[in-house]
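Participant: sequence first, then the predicted structure:
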Amino acid sequence: MKKARISYNGSIHEAIEWEGQLQLDDGRIVDQSEVVWLTPVEPRTVFALGLNYADHAAELAFDAPTEPLVFLKGPNTFIGHNAQTRRPSDVEYMHYECELAVIIGKTARHVKKEDAYQYVKGYSVANDYAIRDYLENYYRPNLRVKNRDGCTPFGPWLVDASEIDNPMNLKLTTHVNDQLVQEGTTADMIFDIPTLIEYLSGFMTLSENDVILTGTPKGSVDTAVGDVIVTEIAGIGRLVNTIIGDEAFTNR
């Protein structure tokens, strides 16, 4: 079952996919085009992995890490399906990053790898945009790069963990204006999901609706204002986002 959070006629609803449409929690059936898509959960603490695919590390001319390279993301970074992301006019290189999002389902502390999947609620898709101009170095890469308002589309669906046989063998793709530009598989992660849960829960408590963004494979190219970006993970969902420019914003 694919679940979502949406806004419809001014109210927020839980919804499920229903024969290509949406069934709201009050029983109504509505078309997907009639709603505003929210993030599939309200994220609590969000952990994002840097350089978790060796081919992407090489693409950035970095060595692959020997332990998880993790940074945190603030709540204002997240937007839903079919939303818009701002590209500042003074930057030269802003690229998408298709990532498998892992949503924690219950309190986790000192979890062993063999038990890690018991703590996963489900999976979703994230597109964690990066502005390469802001990248400082290997050790301080991502505060300004990864915490801009609206820089991370997330959704549209939360797919229950029980419905994904092997989250470590899922195809990831990105299309820009219908052209395939990124293709990879979660099988190529340096640190897999159980390793990440064991690592993080080893020094801090994980809670329900914490999210782990597990990194992206190679294939990141520059995007332009007006581009429509589609990040997709097999069995999880198809996330659409449009790049807009500074001219859409005014200071009053």
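Facilitator: Received it, and whenever you're ready, just let me know what you need.

Participant: please count neighbours and contacts with C-alpha atoms only from this point.
Facilitator: Will do.

Participant: tell me which helix or strand the residue sitting nearest the centre point of the chain sits in.
Facilitator: Nearest to the geometric centre of the chain sits residue 126, at 1.7 Å (Cα atoms, centre = their mean). Here residue 126 sits within strand 120-127, counting by DSSP states H and E.

Participant: I'd like the next helix or strand past that strand.
Facilitator: strand 130-131.

Participant: contacts for the helix or strand that that following strand is followed by?
Facilitator: Next helix or strand after strand 130-131 toward the C-terminus (DSSP H and E): helix 143-146. By Cα atoms under 8 Å, 6 or more residues apart in numbering, the residues outside helix 143-146 that reach it are 71, 73, 77, 128-132, 134-135.

Participant: can I get the residues you listed in TSV with distance to residue 64 and neighbour count?
Facilitator: Shown next, in TSV, are the contacts of helix 143-146 (distance: Cα to Cα, whole Å; neighbours: other Cα atoms under 10 Å):
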residue	distance to residue 64	neighbour count
71	16	16
73	22	21
77	26	18
128	19	24
129	20	24
130	18	23
131	20	21
132	18	17
134	20	16
135	17	15
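
Participant: can you tell me which of these is nearest residue 242?
Facilitator: When the contacts of helix 143-146 are compared for distance to residue 242 (Cα to Cα), residue 129 comes out closest, at 11.6 Å.

Participant: thought that closest one was touching residue 99?
Facilitator: No: in this structure, residue 129 is not within contact of residue 99 by Cα atoms under 8 Å, at 10.3 Å.

Participant: between these two, which contacts overlap?
Facilitator: With Cα under 8 Å, 6+ apart, residue 129 and residue 99 have no common neighbours.

Participant: tell me where the stretch 51-200 of the chain has strands.
Facilitator: All strands of the stretch 51-200 of the chain, identified by DSSP state E, counting those that start in this stretch, fall at 69-73, 78-79, 83-87, 94-95, 98-104, 120-127, 130-131, 152-153, 158-160, 171-176, 179-185.

Participant: closest to residue 209 out of these?
Facilitator: strand 98-104 (5.2 Å).

Participant: which other helices and strands does the closest one contact?
Facilitator: On a contact count with 3 or more Cα pairs under 8 Å, 6 or more residues apart in numbering; DSSP states H and E, strand 98-104 meets strand 120-127, strand 171-176, strand 211-213, strand 228-233.

Participant: point out the one among these that comes closest to residue 202.
Facilitator: strand 211-213 (14.8 Å).

Participant: check the offset of the longest helix along the chain from the chain's centre.
Facilitator: Across the chain, the longest stretch assigned as helix under DSSP state H is helix 193-201. Relative to the chain's own centre, helix 193-201 is displaced by 18 Å; criterion: Cα atoms, centre = their mean, to the nearest Å.

Participant: pasting the second one now:
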Amino acid sequence: MKLLRYGPAGHEKPGLLDEDGNVRDLSGHVADIAGDVLLPGSLARLRALDAASLPRVEGNPRLGACVGGTRKFICIGLNYSDHAAETGAQIPPEPIVFMKATSAMVGPNDTIEIPRNALKTDWEVELGVVIGKTAKYVSERDAMDHVAGYCVVNDVSERAFQAERQGQWTKGKSADTFGPTGPWLVTADEVPDPQALPMWLEVNGHRYQNGSTATMIYGVRFLVAYLSQFMSLQPGDIISTGTPPGVGLGQKPPTYLKPDDVVTLGIAGLGQQRQNVVQG
């Protein structure tokens, strides 16, 4: 299934994408794509519905972040061997973990706002892992039982805030609009191997990132198990798993986002995003 949330910001309704690419309304069955709706039993009940019998949403509605009520937006840094090489960083002996504020989450086609006083706003296409069942001290063997599905994330980053202003990375990752998420949550049964997904990102039609989840250092199974040793992972939590090479920081010379840029990105089978860039 491809689950989504549509409508004005802050007032999104639950929906799904049918086989013909139509948005179907799920409001008669669930209140939101959030919380217990992501449990395995709840997803099974949604999967059993006849999509053609659901109300069709006319027009081209705005899509919100594909998951609601997210309490933790957990990011993994330098998790692609080829990206680590491009930045001149050593491969970390354990995953680099940081948090992105959930208030950064926006829809997949919403505007990206460059923060005031920002100097180096960058892009990062990433595979998002959506937790469907609480994970606490789980093993790698059982880790995938706790994954509801996957989505596209643009981990927008302000490098000057992140690396030149002291302290942790969070303040360079958490500005409003820095977390476009979606367009939809693709349930895990439709993604047989999350470590074999081509991914790409373009700015103004120029392709900067052209990678694959195959080069992740720490894969989805490991990350779910690893993170669950330090904190419980709850339904709706998102793990953004790192980015392949081609970020603006790695260009020669470095290249960063500016007002009027257009960012497009996608992951095979998970959909695409498109964002206009403005000055905040």
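Facilitator: The structure has been received and is ready for your questions. All of these numbers come straight from a predicted model, not from anything done at the bench.

Participant: now the TM-score, please.
Facilitator: Between these two chains, after superposing, the TM-score reads 0.90 (TM-score structural alignment, normalised by the length of the first structure); 244 aligned residues with a Cα RMSD of 2.0 Å.

Participant: with distance to residue 51 of the first structure added, can I get the contacts of helix 143-146 of the first structure in a markdown table?
Facilitator: Below are those laid out as a markdown table (distance: Cα to Cα, whole Å):
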| residue | distance to residue 51 of the first structure |
| --- | --- |
| 71 | 11 |
| 73 | 16 |
| 77 | 20 |
| 128 | 13 |
| 129 | 14 |
| 130 | 13 |
| 131 | 15 |
| 132 | 14 |
| 134 | 16 |
| 135 | 13 |
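
Participant: which one of those residues is nearest residue 38 of the first structure?
Facilitator: Nearest to residue 38 of the first structure among these, with distances taken as Cα to Cα, is residue 77, at 12.7 Å.

Participant: now the counterpart of residue 76 of the first structure in the second structure, nearest residue through space, not along the chain?
Facilitator: In the second structure, the residue paired with residue 76 of the first structure is residue 103, using TM-score structural alignment. Spatial nearest neighbour of residue 103 of the second structure, chain neighbours left out: residue 176 (6.3 Å); criterion: Cα to Cα, 6 or more residues apart in numbering.

Participant: surely that neighbour meets residue 100?
Facilitator: No: in this structure residue 176 of the second structure lies outside contact range of residue 100 using Cα under 8 Å: 10.3 Å.

Participant: circling back: need the contact list for the residue nearest to the centre of the first structure.
Facilitator: 97-101, 152-155, 213, 231, 239.

Participant: those: which two are farthest apart?
Facilitator: 213 and 239 (14.8 Å).

Participant: any chance of the strands of the stretch 51-200 of the first structure in CSV, with distance to residue 3 of the first structure too?
Facilitator: Output for those, formatted as CSV (distance: least, Cα to Cα, whole Å):
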stretch, distance to residue 3 of the first structure
strand 69-73, 23
strand 78-79, 16
strand 83-87, 18
strand 94-95, 28
strand 98-104, 13
strand 120-127, 10
strand 130-131, 27
strand 152-153, 16
strand 158-160, 5
strand 171-176, 20
strand 179-185, 23
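
Participant: what's the closest of the ones you listed to residue 53 of the first structure?
Facilitator: Comparing the strands of the stretch 51-200 of the first structure by Cα to Cα, strand 179-185 comes nearest, at 9.5 Å.

Participant: and residue 148 of the second structure, how many residues sit next to it?
Facilitator: Residue 148 of the second structure has 23 neighbouring residues, counting by other Cα atoms under 10 Å.

Participant: which one is the alignment partner in the first structure of it nearest to, not counting chain neighbours?
Facilitator: Residue pairing (TM-score structural alignment): residue 148 of the second structure is matched to residue 121 of the first structure. In this structure, residue 121 of the first structure finds its nearest non-sequential neighbour in residue 105, 4.1 Å apart by Cα to Cα, 6+ apart.

Participant: pull the contacting residues for that neighbour.
Facilitator: For residue 105 of the first structure, counting by Cα under 8 Å, 6+ apart, the contacting residues are 119-122, 207-209.

Participant: residue 199 of the first structure: which of those residues is nearest?
Facilitator: For those, the nearest to residue 199 of the first structure is residue 119 (13.6 Å; Cα to Cα).

Participant: before we move on, the earlier item: the match of residue 148 of the second structure contacts residue 163, correct?
Facilitator: No: assessed by Cα under 8 Å, residue 121 of the first structure is found out of contact with residue 163, at 10.7 Å.

Participant: the counterpart of residue 161 of the second structure in the first structure: what's it in contact with?
Facilitator: Aligning on TM-score structural alignment places residue 161 of the second structure opposite residue 134 in the first structure. Residues counted as contacts of residue 134 of the first structure (Cα under 8 Å, 6+ apart) are 144-145.

Participant: compute the first-to-last residue distance for stretch 122-137 of the second structure.
Facilitator: 34 Å (Cα to Cα, to the nearest Å).

Participant: where in the first structure does that stretch fall?
Facilitator: With TM-score structural alignment as the criterion, stretch 122-137 of the second structure aligns to 95-110.

Participant: ok, now stretch 185-198 of the second structure?
Facilitator: With TM-score structural alignment applied, stretch 185-198 of the second structure matches the range 158-171 in the first structure.

Participant: residue 80 of the second structure and residue 23 of the second structure, how far apart?
Facilitator: 34 Å.

Participant: please apply the same query to residue 238 of the second structure.
Facilitator: Residue 238 of the second structure is 23 Å from residue 23 of the second structure, by Cα to Cα.

Participant: also residue 84 of the second structure?
Facilitator: 39 Å.

Participant: which one's more surrounded, those two?
Facilitator: Taking other Cα under 10 Å, residue 84 of the second structure and residue 23 do not tie; residue 23 has more neighbours (26 against 20).
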